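Engineer: Sequence and predicted model, in that order:
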Amino acid sequence: MKPIQILLTLLFWNVIFSQNSTLDVKHLNIENGIALSGYDPVSYFVASEPKLGDKKISLKFQGVIYLFSSQKNKDTFLKSPTTYLPQYGGWCAFAMGDYGEKVEVNPKTFKIIDGKLYLFYNSLLNNTLKSWNKNEKKLKTQADKNWKAITN
């Protein structure tokens, strides 16, 4: 690669990551700086159920630490990080759509919709994924609006 190509590539990535990092960490569902309760974000897409990550295989992206169950998954994440980030900052998609609130999730209760990760509350005989599935289109539309209002 020529020096000018390298410079342009670096500038391009700087712009992309700057735009993606505008979401304030205070809006994200993280504990001790770690996303997804320590679950590997890539595992949601490649395994039948999410896998816990390993602190030895981690990286910080946009101010948040992500753990991975394998180096392969970490490498996959690095190729397209935003692909694997949970929607609505990792908060419950149903709650975001139903009443616009940030509600904790069970990281094992999830759904992939159009290549995006959605997480749900599931405790005390209340699995909000079931409620989401009954009216997904309307709830998703409203959740998108509510999330935009919260983060702007």
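Structural biologist: Here it is on my side, so go on. These numbers come from a predicted model, not from an experiment.

Engineer: going forward, measure contacts and count neighbours with C-alpha atoms only.
Structural biologist: OK.

Engineer: just checking, residue 89 touches residue 28?
Structural biologist: Yes: at 4.4 Å, residue 89 counts as touching residue 28 under the criterion of CA atoms under 8 Å.

Engineer: Now the most centrally placed residue in the chain: closest residue in space that isn't a chain neighbour?
Structural biologist: The residue lying closest to the centre of the chain (CA atoms, centre = their mean) is residue 86, at 1.8 Å. Among residues not flanking residue 86 along the chain, residue 117 sits closest, at 4.8 Å (CA to CA, 6 or more residues apart in numbering).

Engineer: Could you look up the next helix or strand downstream of whichever strand or helix holds residue 10?
Structural biologist: Secondary structure assignment for residue 10, by DSSP states H and E: helix 3-20. The C-terminal neighbour of helix 3-20 among helices and strands, as given by DSSP H and E, is strand 30-31.

Engineer: which residues sit against that next one?
Structural biologist: 36, 37, 64, 90 (CA atoms under 8 Å, 6 or more residues apart in numbering).

Engineer: could these go into CSV alongside distance to residue 53?
Structural biologist: Formatted as CSV, the contacts of strand 30-31 follow (distance: CA to CA, whole Å):
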residue, distance to residue 53
36, 10
37, 9
64, 14
90, 16
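
Engineer: Pull out the buried members of the residues you listed.
Structural biologist: With neighbours counted by 16 or more other CA atoms under 10 Å, the contacts of strand 30-31 contain buried members at 36, 37, 90.

Engineer: give me every residue that touches the second one.
Structural biologist: Contact analysis of residue 37 by CA under 8 Å, 6+ apart lists 30, 31, 107.

Engineer: Second structure follows, compare the two:
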Amino acid sequence: MLTRRLLLAAALAALAMPAAAEEPPIFAASELAIRGYDPVAYFTEGKPVEGSAAHQLMWMGATWRFASAANRDRFERNPQKFAPQYGGYCAYAASQGYVAPTDPAAFTVHDGKLYLNYSQRIRRTWEKDIPGHVSAANANWPKPLKK
């Protein structure tokens, strides 16, 4: 009888505990992916370009903005090609097993994929071993979202 009471008490205690926090799959400051920058422009312009509310769409629970309707349409046809890796969270942080926000200017396009970092300083660390960091981040992802 005592064992049954202990099991019941443990079960009730587990139900009363708050659920572990889970990060959304896409890093979106103020609900805007990449802080409102156009993901396609990183590939076509080679730099961050601000998107416009006139050219936006919802994907993976976040609002994505684009500099033009053509860029929006390209993204819509193949979002996996243009969306930043690791949901737009810091790629270096993902390689280390955690999540961090990103600066749209701290980016790298490597092997046809967009990687964002927390800052220019972190980007320099990332660039010292991109293949190694990508391998580590791929092995970790998406576990850091569940912490």
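Structural biologist: Received, thanks. These numbers come from a predicted model, not from an experiment.

Engineer: Drop the TM-score for these two in here.
Structural biologist: In this superposition the chains share a TM-score of 0.77, using TM-score structural alignment, normalised by the length of the second structure; 125 aligned residues with a CA RMSD of 1.8 Å.

Engineer: Now do the same for the residue nearest to the centre of the first structure: its match in the second structure.
Structural biologist: Matched by TM-score structural alignment, residue 86 of the first structure corresponds to residue 84 in the second structure.

Engineer: pretty sure that match is touching residue 112, no?
Structural biologist: No: using CA under 8 Å, residue 84 of the second structure is not in contact with residue 112, being 10.5 Å away.

Engineer: how many neighbours does the closest residue to residue 87 of the second structure other than its chain neighbours have?
Structural biologist: Nearest non-adjacent residue to residue 87 of the second structure, counting by CA to CA, 6+ apart: residue 26, 4.3 Å away. Residue 26 of the second structure: 23 surrounding residues under other CA atoms under 10 Å.

Engineer: now residue 4 of the first structure
Structural biologist: Counted with other CA under 10 Å, residue 4 of the first structure comes out at 9.

Engineer: Please apply the same query to residue 48 of the first structure.
Structural biologist: 8.

Engineer: Looking at the alignment, what corresponds to it in the second structure?
Structural biologist: Using TM-score structural alignment, residue 48 of the first structure pairs with residue 46 in the second structure.

Engineer: same deal with residue 138 of the first structure?
Structural biologist: Checking TM-score structural alignment: residue 138 of the first structure goes with residue 132.

Engineer: contacting residues around residue 65 of the second structure?
Structural biologist: 32-33, 36-38, 50-53, 55-57, 72.

Engineer: likewise residue 7 of the first structure?
Structural biologist: By CA under 8 Å, 6+ apart, residue 7 of the first structure lies in contact with nothing.

Engineer: What's it aligned with over in the second structure?
Structural biologist: Mapped onto the second structure by TM-score structural alignment, residue 7 of the first structure lines up with nothing.

Engineer: what's the spacing between the residue nearest to residue 32 of the second structure when sequence neighbours are not counted and residue 90 of the second structure?
Structural biologist: Excluding the flanking residues, the one nearest residue 32 of the second structure by CA to CA, 6+ apart is residue 63, at 4.9 Å. Residue 63 of the second structure is 18 Å from residue 90 of the second structure, where distance means CA to CA, to the nearest Å.

Engineer: Which one's more surrounded, those two?
Structural biologist: Taking other CA under 10 Å, residue 63 of the second structure and residue 90 do not tie; residue 90 has more neighbours (29 against 20).

Engineer: Can you tell me the closest non-neighbouring residue to that one?
Structural biologist: residue 117 (4.2 Å).

Engineer: Please say which position in the first structure the one you found maps to.
Structural biologist: In the first structure, the residue matched to residue 117 of the second structure (TM-score structural alignment) is residue 120.

Engineer: Report the separation between that match and residue 75 of the first structure.
Structural biologist: Distance, residue 120 of the first structure to residue 75 of the first structure, using CA to CA: 27 Å.

Engineer: Among these two, which residue is more densely surrounded?
Structural biologist: residue 120 (26 against 13).

Engineer: Contact partners for the more buried one?
Structural biologist: 91-94, 104-107, 109-110, 127-129.

Engineer: If we use 6 Å, what do you get?
Structural biologist: Neighbour list for residue 120 of the first structure: 92, 93, 105, 109, 110, 128, 129 [criterion: CA atoms under 6 Å, 6 or more residues apart in numbering].
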